[in-house]
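Visitor: attaching a predicted model along with its sequence, questions to come.
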Amino acid sequence: MDKKKGSWESSGCEKGGISRSFANSAHMAKELFSVEEKNGRPRNFALSPLSIDLVLYMLAAGLQGSTLEQMLKFLGSESRDEILSKSQNMMDVLDTLSSNEGENDNVLCMVNGIWVDEHCPLIESSQPDESEPSYMKQPNEPSYMDQVLIKIFKCDIKSNVKFLENAIGVVDEINSWANDASKGLIKNLVPYGVLNKESGLFLANALYFKGMWDYKHKFSEDQTCEKHFYTLDGEKVSASFMTSVWKYHCKSFDTFKVLKIPYQERVHGKFSMYFFLPESQYGLPNLLEELSGHPQEDYFNLEEVKFEKLLIPKFDFSYNFDVAATLKKNRFPSMEDSKDFSKMVKIRRGVPNFATNMFQKVVIKVDEKGTEAAAVTRSDFPRSARSKRMSFVADHPFMFMIKEENSGLIFFMGSVLNPSL
């Protein structure tokens, strides 16, 4: 990728290769599985690590004090300047990758948005104090709004929002924004009753991806068949499985296999979907544990093979979760001290604390033609030895991932525990 346009590698985020980013993403997937397991009946889940990172970087760039220190540790950065540099490079890469090539072609869209309550407005460009002698005047630091929201993240900014007086109207506006940004996949992002008199800021990122399988890796609907899928609780359900006679890139490891299916190439991007299939019907928990520990570059250095049998289930599901609660064990920052937000907004007197919420909703569809996926992440801040012929039969729980090969960015990740849901 053209480094003048912005290279993810040049930002310093990928020192050590894809492994660190992959491990962090796999760790989030493992935590989501733990949450689902505790609920008693695990369901399909998905997340967009990239969308979460975008909201966290957008937020971190405006913090200070102990909250900034916590965020820097969580994001693996040394300073706010490093956050700004990484954010700019990340957005440059996404700007290069983004396209809208037509309804039936590959599409990648990304937008950021912020809604700000009228009682804690964004700090705009500072004006020089004319009462000071010229020799005492200090160069003005660009405001958070100018430097971060506008210049780097190109945010849709909605200021002077009435969270209290017009909460229903604001919810409708945010949900309409999410619906448009996700091409209609993400509906009802924010439920009524979430915004109230304590609400101050609402940050959001929306990602939409539509990828058609590469011409040499298409699936024919005529070949799709009904077979059994075996769940973690020992049940078997009927599911529609895609199959193909094409050659694919695949590799066997000790306890699982990895399969790559490329999408049609773009001018500035090369996307692929990876399937991580445990050998055992009950192997998904151990797989997630292994991948979140010390992932290897070999996971993506695959060999082209012709399968004796290839079966992948179609799936279509949505998933939403509390990001902050899920990542709490991973030292997710506690953002409660209002003064640490004073570079971003004007804090009213008598508002000592903020309460932090962060949520994500993901929709993903995989069929014979390709993949359609969307994610919206929101963060609101209320003021308070193998044979020559290999088989890949995904008839039990597995993990998937959508990655852009040149940048190493992981756009979506998740697990299918029951494709019939």
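Guide: Nice, thanks for sending it over.
Visitor: only C-alpha atoms from now on, for both contacts and neighbour counts.
Guide: Fine.
Visitor: how near is the residue most central in space within the chain to Lys73?
Guide: Centroid-nearest residue in the chain, with Cα atoms, centre = their mean: Ser48, separated by 2.2 Å. Distance of Ser48 to Lys73, given as Cα to Cα, to the nearest Å: 21 Å.
Visitor: repeat that for Ala385.
Guide: Between Ala385 and Lys73 the distance, using Cα to Cα, works out to 42 Å.
Visitor: which one of these two has more residues nearby?
Guide: Here Ala385 and Lys73 are set side by side on neighbour count (other Cα atoms under 10 Å), and the busier one is Lys73, at 14 against 6.
Visitor: in which helix or strand does that one reside?
Guide: Counting by DSSP states H and E, the secondary-structure element that holds Lys73 is helix 65-75.
Visitor: what of Glu37?
Guide: helix 19-38.
Visitor: same check, this time on Val376
Guide: Counting by DSSP H and E, the element that carries Val376 is strand 370-382.
Visitor: just checking, what packs against the next helix or strand after that strand?
Guide: Where DSSP H and E defines the elements, the next helix or strand beyond strand 370-382 is strand 391-393. If you count contacts as 3 or more Cα pairs under 8 Å, 6 or more residues apart in numbering; DSSP states H and E, strand 391-393 packs onto strand 309-313.
Visitor: packing partners of the strand it packs on?
Guide: Other elements packing on strand 309-313 under the criterion 3+ Cα pairs under 8 Å, 6+ apart are strand 236-242, strand 391-393.
Visitor: next one: the helix or strand just after it to chain centre, how far?
Guide: Next along the chain after strand 309-313, taking DSSP H and E as the criterion, comes strand 315-322. Relative to its parent chain, strand 315-322 has a centroid offset of 13 Å by Cα atoms, centre = their mean, to the nearest Å.
Visitor: adding another structure so you can compare the two:
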Amino acid sequence: MAEQTDTHLSPQPNGKFTINFFETVKDGKDGENIFFSPVSIHLSLAMTMLGALGNTAQQLKTALQLLEMDSGDLHEEFCKMLDVVRSAREGSSLHIANRHFVQNDYKLLKTFQDASQKFYKADAKNVDFASNTEASRLEINKWVGEETQNWITDLLPSGSLSSLTRLVLVNACYFKGDWKSKFNVQLTKPEVFHVSSTRKENVLMMKQRGKFNLGFHAMHSFWFLELPYLNEDLSMFLVVPTEIEGLQKFEKNIDMDLLNQMEKQLIMENSVFVCLPQFRIRMNVDLVKTLQKMGVTDLFSEKSCDLKGICEDDLHVASAVHESFMLVDEEGTEAAAATAVVMNLRCAPRPPMEVKVDRPFIFYIKDKKSGQILFFGRYNKPMEHLAVCC
């Protein structure tokens, strides 16, 4: 099942960044749920790259897996990718918005402003960080809430901005898609989810029988299932180990090339009974710590940061945050994510008739038209308010 892309931007940087980011952020989080939007983080840092120079730009380019791309064409290709991702889709809503919040009377370079608008459709909004920091924070959070249908309402927590803040680059991403084949609500009932070989919890398990693309990887022992949305350019892919604790083994060998290969080798099966838990997942990520582990250090250093392509003053990134949320039910999927970059002045066997997702699994939502991964996660355990008591 070959993947089609209508954009010149290769899906490889997005995929490689996704896996590297996942491997970094999951460190020390054994047994925890993980969820993020690669495209939201990628776009926010790409916007930052517009004004980054020297080693600061090189570190960003390395972390974003963009070294093989020509710097002159990089942002043009991001622009083309955004046009494809934003194109109208029947039965789904995919919304991506970018905005700069700038201190009143603070002079950004015209070249940066023009490029931000041209490539990322990022308009600028003046606020007063210097004398009214809290009101500015609330205004940014309000905008993010509006752009994500109020799924992300407190992206910037109290204390995340200061009177020295001069610029905040924000990306908001919202997705809502109906399944091509919806689950029968009447079949949903409490069933066991194996958090581990020794721990079980009850979840609401959704069920349906239908035709689905399915594959099996014998070496790593996992089922690979595609659940398409009504617009078949968009799909959720599931990696379901055959063993209850098999995900830990798979994660040691996870590779985007492997997942891409599995996508191409999927086979349409005429009758598969799918059991999938209803689930919600939400995560906040401190991008500063994560990106530093990925080699982006100068960006956060008052001494070394070079953002002279944004303004003539000495800016550095004081904080960077990312929050994402997803809801999966019988009708489909609703997901949202937002990223803010805050800049301060220096200071194989036959497939089974049943695929039962009753153990930890990996999932991702992909826009096959552009090849971009929109959301990526690991589901280890039910959130407390969704656990079901039988």
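Guide: Now that the structure is in, tell me what you want to look at. Everything numeric here is computed off the predicted structure, so don't read it as measured data.
Visitor: skip the chain neighbours and tell me the closest residue to Asn284 of structure 2.
Guide: Glu323 (4.4 Å; Cα to Cα, 6 or more residues apart in numbering).
Visitor: which position in structure 1 pairs with that neighbour?
Guide: In structure 1, the residue paired with Glu323 of structure 2 according to TM-score structural alignment is Lys361.
Visitor: average distance between the host helix or strand of its match and structure 2?
Guide: Under DSSP H and E, the secondary-structure element containing Lys361 of structure 1 is strand 357-366. Strand 357-366 of structure 1: mean distance to aligned residues in structure 2 after superposition is 0.8 Å, counting by mean Cα distance after the TM-score superposition for structure 1.
Visitor: picking that back up, these two touch, right, the residue nearest to Asn284 of structure 2 and Val285?
Guide: Yes - using Cα atoms under 8 Å, Glu323 of structure 2 is in contact with Val285, at 6.3 Å.
Visitor: more crowded one of these two?
Guide: Between Glu323 of structure 2 and Val285, counted using other Cα under 10 Å, the more crowded position is Glu323 (27 against 17).
Visitor: separation between the more buried one and Arg378 of structure 2?
Guide: 15 Å.
Visitor: so who does His100 of structure 2 touch?
Guide: When the contact criterion is Cα atoms under 8 Å, 6 or more residues apart in numbering, the partners of His100 of structure 2 are 122-125, 167-170.
Visitor: now with 10 Å?
Guide: For His100 of structure 2, the contact set (Cα atoms under 10 Å, 6 or more residues apart in numbering) comprises 47, 113, 116-117, 122-126, 140, 167-171, 340-341.
Visitor: quick check, it in a strand?
Guide: Yes - counting by DSSP: H, G, I helix; E, B strand; the rest coil, His100 of structure 2 is located in a strand.
Visitor: which residue in structure 1 aligns with it?
Guide: Checking TM-score structural alignment: His100 of structure 2 goes with Ile114.
Visitor: overlap in contacts of Glu323 and Val285 of structure 2?
Guide: 35-36, 339.
Visitor: of the residues you listed, closest to Lys356 of structure 2?
Guide: Phe35 (21.3 Å; Cα to Cα).
Visitor: okay, now the residue lying closest to Pro352 of structure 2 once chain neighbours are set aside: neighbour count?
Guide: Counting by Cα to Cα, 6+ apart, Val272 is the residue found nearest to Pro352 of structure 2 once chain neighbours are left out, at 7.4 Å. Around Val272 of structure 2 there are 19 other residues, counting by other Cα under 10 Å.
Visitor: who's in contact with Val272 of structure 2?
Guide: Residues 208-214, 351-355 are the ones in contact with Val272 of structure 2 under the rule Cα under 10 Å, 6+ apart.
Visitor: which one of these has the most neighbours?
Guide: In terms of neighbours by other Cα under 10 Å, the contacts of Val272 of structure 2 top out with Leu214 at 23 neighbours.
Visitor: so where do the helices sit in the stretch 101-250 of structure 2?
Guide: When secondary structure is read from DSSP state H, counting those that start in this stretch, the stretch 101-250 of structure 2 shows helices at 110-120, 133-147, 246-251.
Visitor: mind listing what's buried along the second one?
Guide: What it means is helix 133-147 of structure 2. By 16 or more other Cα atoms under 10 Å, the buried positions in helix 133-147 of structure 2 come out as 133-134, 136-138, 140-145, 147.
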